[in-house]
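Chemist: show me how the following folds:
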Amino acid sequence: MATDTKTDKASKPSKIEVLKEASQQLRGTIAEELAASEDHFTGDALQLLKFHGSYQQDNRDERGQKNEDGSRKGKSYSCMVRTRIPGGKVTAAQFLAELDLCEKYGNGTVRVTTRQGFQLHGVLKDNIKETIRAINDSQLTTFCACGDVERNVMCCPAPHKHSPVHDQMQALCDAIAEHLKPKTTSYYDIWLTDEAGEKTNATAQFQPVEEPIYGKTYLPRKFKTCVTLPEDNCVDIHSNDLGFLAIVEGDEIVGYNVLVGGGMGATPSAKKTFPYLAKPMAFVTPEQAVDVAEAVVKVQRDFGNRSDRKIARLKYLIADWGVEKFKTKVEEYYGQALPDPRPVVVTDVDDHLGWHEQGDGKWFVGINVPSGRIQDLEEARYKTGLRTILEKYGMETRLTALQSVLLCDIEPKDRDDITAILVAHGITAAEEMTPFRRLAIACPAWPTCGLAITESERALPSLIEEFEAELARQDLTDERISLHMTGCPNGCARPYTPDIGLVGKAAGEKYTLYLGGNAEGTRLAFIYEDMVPSTEIVPKLSPLFALFKEQRNAGESFGDFCDRLGQEELAAVAAT
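Modeler: Below you'll find the model as predicted:
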């Protein structure tokens, strides 16, 4: 699986590397294009816009449609604006601000991402500056929610107060996010100036600042970090470039196992690309964690591939070098040797849904939001329901990696009223949902993602219903089976590690079907069958569910069962 990841001195840097170096610390021509009359961004600005938290998109449902005069419509451009929220911690006011913005400037929905952030879709170019300024006014930011930098740092969001462990993890999450944030003032200069434009990013006024961590060209590719617990890997540590697995003794974190090199994206036509699980590298004390994170980032900065972006993620450097060589280089950058990781591994995962005592006399409730899309539908009005509760009670909230929302700090006397509000808006209680539905997630895919090959978010509801009906028929309703679905191989919804993974492969709604992972995210799934039409997904799995029920070992999950039997034996059973 090793691949040549290091950029040779004779290798030509990719166009993106040249662009970053010449961009005046991520300014480029964004300000000029904002002032232009065109309804979309062009050229280099499209790439640099990502560092500021936005991707330009177009409505693919409208491609090829005709105007009244018979001519073909041009692309219907808009922007996705992503908010960076370390650990998914959001105040009621911030949550309400996003709901307001989706109605004022977006498509009327807010999406909870699989990295504990918010996304607004459908923001027109003319409104993007006002949208970003409003997000900043709420004390959140879109800066570095995308781009070749440290992205949103994830952490277990559960607001448990019975021990200091969760507070310590969330504090580390915040510290890493702040420490690894770029120093450039381009974000302020472009988006947060007054309407008169007294401060701009014009070349004559550009004053570079030192970027001690990122240098002139930032990172070779995106970089993702998380903090989590062995017994609750709710942020999928093995899919992150850098992960801190808390080692707890008593009620205190004594240190962290540092894992490196995780990443989900792959390009099927390029065999040099692959999903990869992060590997344990070292043990660090809480006091060392931030500086070791910096050292890991700097090694990736200096040795990651800058000529071929397909193999520029940290996982390819780890696959090429091996963990020991990488650790030696991290120790060199850090300045001292690091002990080996402790014999502690991920053992479980919690979706944090339903009602839970916080440990301080108050409660929190986890609400499943299908694919994270906060919207009002005929059957369930998530947007209005959440707005009603937040306006009335003003509680803190948390976002999860399974795209759910936690309402925190609830007084016992308010439980019945909050439950009644949820019921009145058609929002199903977690206790009334199957484990399959609770664990299912999907990426946005069509119509906004330019990379989507198939449907994902829009296809998931009916697919869940098919799965639930089949599992009920086979008396497997209570089994914890995880499904992650994406419209392309980039893997935004982490489809390569659950019990069942679906990855968009070809037009006509055909998917690559993966089996053999697990809900804990500790094992890569294998390709069971390629080019599976959406209508055949559940029928193809039906005989495997029957075999699982008949031949499973005690306590064995569906993913464990599939992993034990392997692709050939499972396929042989299905063929009989």
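Chemist: rest of the way, CA atoms for contacts and neighbours
Modeler: Fine.
Chemist: can you pull out the strands in the stretch 251-400 of the chain?
Modeler: Listed in chain order, the strands of the stretch 251-400 of the chain (DSSP state E, counting those that start in this stretch) span 252-260, 279-284, 354-357, 363-367, 373-374, 397-399.
Chemist: deepest of those strands, which one?
Modeler: Most buried of the strands of the stretch 251-400 of the chain by mean neighbour count (mean count of other C-alpha atoms under 10 Å) is strand 397-399; its value is a mean of 27.
Chemist: contacts for that one next, please.
Modeler: Among residues not part of strand 397-399, those counted as contacts by C-alpha atoms under 8 Å, 6 or more residues apart in numbering are 87-92, 95, 112, 116-117, 157-158, 405-408.
Chemist: do the same with stretch 63-82
Modeler: With C-alpha under 8 Å, 6+ apart as the criterion, stretch 63-82 contacts 39-40, 53-59, 62, 117-125, 128, 132, 142, 145-146.
Chemist: repeat that for stretch 466-482.
Modeler: For stretch 466-482, the surrounding residues in contact (C-alpha under 8 Å, 6+ apart) are 434-436, 439-440, 498-500, 518-519, 538, 542, 545-546, 549, 557-559.
Chemist: of these, grab the buried ones for PyMOL.
Modeler: In PyMOL syntax, the buried subset of those is picked out as below (16 or more other C-alpha atoms under 10 Å):
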select buried, resi 434+435+436+439+440+498+499+500+518+519+538+542+545+557+558+559
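Chemist: on that earlier part again, can you list the strands of the stretch 251-400 of the chain in TSV and add distance to residue 162?
Modeler: Shown next, in TSV, are those (distance: least, C-alpha to C-alpha, whole Å):
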stretch	distance to residue 162
strand 252-260	12
strand 279-284	25
strand 354-357	9
strand 363-367	12
strand 373-374	31
strand 397-399	18
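Chemist: to residue 567, which of the ones you listed lies closest?
Modeler: With distances scored as C-alpha to C-alpha, the stretch of these nearest to residue 567 is strand 279-284 (24.8 Å).
Chemist: by how many degrees do the closest one and strand 252-260 diverge?
Modeler: Here the directions of strand 279-284 and strand 252-260 differ by 140 degrees (axes from the mean of the first three to the mean of the last three C-alpha atoms, to 10 degrees).
Chemist: which helices and strands does strand 279-284 pack with?
Modeler: strand 252-260, helix 323-334 (3 or more C-alpha pairs under 8 Å, 6 or more residues apart in numbering; DSSP states H and E).
Chemist: pull out the buried positions in the longest helix belonging to the chain.
Modeler: Counting residues, the longest helix found in the chain (DSSP state H) is helix 558-575. By 16+ other C-alpha under 10 Å, the buried positions in helix 558-575 come out as 558, 559, 560, 561, 562, 563, 566, 567, 570, 571.
Chemist: ok, which pair from the residues you listed is furthest apart?
Modeler: Longest distance between any two of these is 16.0 Å, between 560 and 571; criterion C-alpha to C-alpha.
Chemist: helices or strands next to the longest helix of the chain in the packing?
Modeler: Applying 3+ C-alpha pairs under 8 Å, 6+ apart, one finds that helix 558-575 contacts strand 510-515, strand 526-533, helix 537-551.
Chemist: now the other sequence, so there's something to compare against:
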Amino acid sequence: MTIIEPDFKTSPEKYSEEEKVKLRAKGLKEDSLGIYNSLRDFSREDIEKEISIIVKSFGIYLEFHRDKMKSAGLKDWIYMIRVAIPGGGPITGEQWRVIDEISNKYTISDAYTGNPQPSIKLTTRQDVQFHHIKKRDLVNVIREIAESKLITLNGCGDNVRNTIACPISKYFETFNSNEIALRIAKYFRLPSQLYVQVFEINPEFLKNEDSFEYADNLLPRKFKIAIAGVIKKGNEYVIDNCVEVRANDIGIVPIVESGKVISYQIYVGGGMGENNSYPSFSALALPLGTVSEGDLIKVLDSIVSIYQEWGDRRNRHWARFKYLVYKMGLEWLREKIREYSGIELGPIKEVKFSKELHLGWTRIGNKLAYGIFVENGRLIDNENGKIKSMIRYIMDNFNIKLYITPNQHLVLAEINDSEKELIEKVLKEFGYGYRNGKPYSTLRIRSAACVGFPTCKLSFTDSERFLPKLIDELERRGWANVPVSIGISGCVAQCSRPASHPISWIGSGYELYMLKIGGGEDSLGEPLIDWEENAIYLYQVPSNRIADVTEALLELYEMNKDISNDAGTVFKTLGNKKIIEWLKNHHKTKDLMRPYKFDRKIDGYREYHLLLEKRLNEVSKYR
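Modeler: All right, here's what the predicted structure looks like:
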């Protein structure tokens, strides 16, 4: 199959229709498309296509209730609003009260419990999402959010998205990743003129003296930045990779010597998203070089500027930064950074990561923090605990700070020792810590899913609603406390970073999922490809058979865990051939093991490995 090449530094006459729409929006500086009136036109529940493209940058997604589409054949138009919270917080009690009240007034739906309930969604980018908003409430919701000094600008769209960071690194004094996330987010904030005009909000707290200069058509696609943290375990400083820096367009990792940060290592070119219609691929970010704190923003500006100028604006499936990095190479990018910024990046350093979920009690200085597990990031009251009401109660009655983690959980910070028992009493009274009457299992706590059906219009199938039931079944079969995690995504966009888990399932059709295997700290899970046979196995597994395949893989891990404590390493070491052979002979899975000839997917991953080999040679050159 011929691999279609990206069109880097696209000539304007070749721009896609989406790029032309963005140009007409003139960099979000004036209402040239009539957004103000469109959002107030209640004669229709949806909005014009070109308006829907632009308001993504305001944190608004046009969606429809897909369960109702299946049953009634009609599009029940709804909206998702995303609040960008750099570094996950801190969120004050007053701000959380606004968030909770908005959900109570505007998000009531039966999609997640079967009974109409309000809910709040936390995301892997430390955002807050409100689902099931109706058009008549859009302007009011965003205005109420702004009044609490939170904003939805940069929540979605072709810009630098919410900058994520370790939420508790700052409490270990060595490195305040949260403060740097706030600084980066402010620098890359979109122009606020049109946002202020459309939603009639106070512009005072949105003023930026120094900021990135976006083009009239913004960036070619979304752009994600993540900052690792530094925490202390005993006498050792550990680089906390709760943000999974290598899954981002840019990853920033502090280099620590003798308890002090001496520089930052920049990683470039990560991203999970794929496209089934083209030979695209997921990729890990590669180390590019080191930079001083004084030059950090300048280097980030140059990288985003290079992407803004060189990214593909003809084919959106090739427009992500990772394709520019992997195709053009690290030497090219280092030279461009020197050209744009005048800064020569330092040598690449060896870095060892440790991924922390920040759950349970943690000593932070002279105070405490408590990490709350939120299954798949959905705060809601149901038979397994009134978790949404619990957070509201805590924030109303304790003078503490709240943070969203990059794994869709919450951290209550700055708790006095004298309040520990009171907090534990509240957790118990609201039913926290149990599902189906049993304590949260290791498997459940480690696993994660994105939203999927019924709201995400990109999703092929269920994700958030599917994973808890899958884990219920695996717990019933005796796998509750296996030290493995499962990632689920409803589509190939993979917002929940499923391929960073040893076992992941990616929506490939309605109630159908493709296996990715072998994810971990330094590797991405990939489809089960037999390279000699040129075929993918387990590309479309029915939802009612996912437990069988997952159980067979967990059995394989248990038989081979002497290789490593990390399940992803075990699967990578065994390799696809042995995994395929095991599943072909397993009584629960052998009937599913039919080869699938999906050339585009195979070609994409073949190209990724060829390019990766070249880029790793470049990495060794700059060490």
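Chemist: ok, back up a step: make a markdown table out of the buried residues of helix 558-575 of the first structure and add distance to residue 233 of the first structure.
Modeler: Listed next are the buried residues of helix 558-575 of the first structure as a markdown table, based on distance: C-alpha to C-alpha, whole Å:
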| residue | distance to residue 233 of the first structure |
| --- | --- |
| 558 | 19 |
| 559 | 17 |
| 560 | 17 |
| 561 | 21 |
| 562 | 21 |
| 563 | 20 |
| 566 | 25 |
| 567 | 27 |
| 570 | 28 |
| 571 | 31 |
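Chemist: just these now: which is nearest residue 46 of the first structure?
Modeler: The shortest approach to residue 46 of the first structure among the buried residues of helix 558-575 of the first structure belongs to residue 559, at 40.2 Å (C-alpha to C-alpha).
Chemist: the stretch 401-550 of the second structure: helices as residue ranges?
Modeler: 420-429, 442-446, 467-476, 546-560 (DSSP state H, counting those that start in this stretch).
Chemist: cool, and the stretch 51-200 of the second structure?
Modeler: Counting by DSSP H, counting those that start in this stretch, one finds helices in the stretch 51-200 of the second structure at the ranges 66-72, 93-106, 138-147, 177-187, 193-199.
Chemist: could I get those helices as JSON lines with mean neighbour count and distance to residue 277 of the second structure?
Modeler: Putting those into JSON lines (neighbours: other C-alpha atoms under 10 Å; distance: least, C-alpha to C-alpha, whole Å) gives the following:
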{"stretch": "helix 66-72", "mean neighbour count": "13", "distance to residue 277 of the second structure": "22"}
{"stretch": "helix 93-106", "mean neighbour count": "18", "distance to residue 277 of the second structure": "36"}
{"stretch": "helix 138-147", "mean neighbour count": "19", "distance to residue 277 of the second structure": "34"}
{"stretch": "helix 177-187", "mean neighbour count": "21", "distance to residue 277 of the second structure": "33"}
{"stretch": "helix 193-199", "mean neighbour count": "19", "distance to residue 277 of the second structure": "35"}
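Chemist: sorry, back to before: highest average neighbour count across the helices of the stretch 401-550 of the second structure?
Modeler: Greatest average neighbour count among those goes to helix 442-446 (a mean of 19), per mean count of other C-alpha under 10 Å.
Chemist: mean deviation of that helix from the first structure?
Modeler: Following the fit onto the first structure, the mean deviation recorded for helix 442-446 of the second structure is 1.7 Å by mean C-alpha distance after the TM-score superposition for the first structure.
Chemist: ok, which of the helices of the stretch 51-200 of the second structure comes nearest residue 224 of the second structure?
Modeler: Closest of these to residue 224 of the second structure is helix 177-187, at 10.5 Å (criterion: C-alpha to C-alpha).
Chemist: so what does that closest one touch, helix or strand wise?
Modeler: Using 3+ C-alpha pairs under 8 Å, 6+ apart as the contact test, the elements touching helix 177-187 of the second structure are strand 164-165.
Chemist: can you check which part of the first structure the strand it packs on sits on?
Modeler: Counting by TM-score structural alignment, strand 164-165 of the second structure falls onto residues 154-155 of the first structure.
Chemist: which outside residues touch that stretch?
Modeler: Defining contact as C-alpha under 8 Å, 6+ apart, one finds that stretch 154-155 of the first structure is touched by 86-88, 115-116, 169-170, 173, 225-228, 235.
Chemist: what's the answer for stretch 329-339 of the first structure, then?
Modeler: In this structure, residues lying in contact with stretch 329-339 of the first structure by C-alpha under 8 Å, 6+ apart are 282, 283, 284, 291, 292, 295, 296, 298, 299, 328.
Chemist: ok, now which ones touch the fourth one?
Modeler: Applying C-alpha under 8 Å, 6+ apart, one finds that residue 291 of the first structure lies in contact with residue 334.
Chemist: counterpart of it in the second structure?
Modeler: In the second structure, residue 291 of the first structure lands on residue 298 (TM-score structural alignment).
Chemist: so that match versus residue 184 of the second structure, what's the distance?
Modeler: 11 Å (C-alpha to C-alpha, to the nearest Å).
Chemist: pick out the residue closest to the middle of the second structure.
Modeler: residue 124 (4.0 Å; C-alpha atoms, centre = their mean).
Chemist: what's around the nearest residue to that residue once chain neighbours are set aside, how many residues?
Modeler: Computed as C-alpha to C-alpha, 6 or more residues apart in numbering, the closest residue to residue 124 of the second structure that is not its neighbour in sequence is residue 406, at 4.5 Å. Residues within reach of residue 406 of the second structure, counting by other C-alpha atoms under 10 Å, total 27.
Chemist: corresponding residue for residue 406 of the second structure in the first structure?
Modeler: By TM-score structural alignment, residue 406 of the second structure lines up with residue 401 in the first structure.
Chemist: residue 235 is in contact with its match, correct?
Modeler: Yes - contact between residue 401 of the first structure and residue 235 holds when scored by C-alpha atoms under 8 Å: they sit 5.5 Å apart.
Chemist: quickly list what's touching both of those two.
Modeler: Joint contacts of residue 401 of the first structure and residue 235 (C-alpha under 8 Å, 6+ apart) are residue 115.
Chemist: what's the match for residue 187 of the second structure in the first structure?
Modeler: In the first structure, residue 187 of the second structure lands on residue 179 (TM-score structural alignment).
Chemist: check contacts around the nearest residue to that match once chain neighbours are set aside.
Modeler: Counting by C-alpha to C-alpha, 6+ apart, residue 179 of the first structure lies nearest to residue 290, which is 7.5 Å off, once chain neighbours are set aside. Residue 290 of the first structure makes contacts with 172, 175, 176, 179, as judged by C-alpha under 8 Å, 6+ apart.
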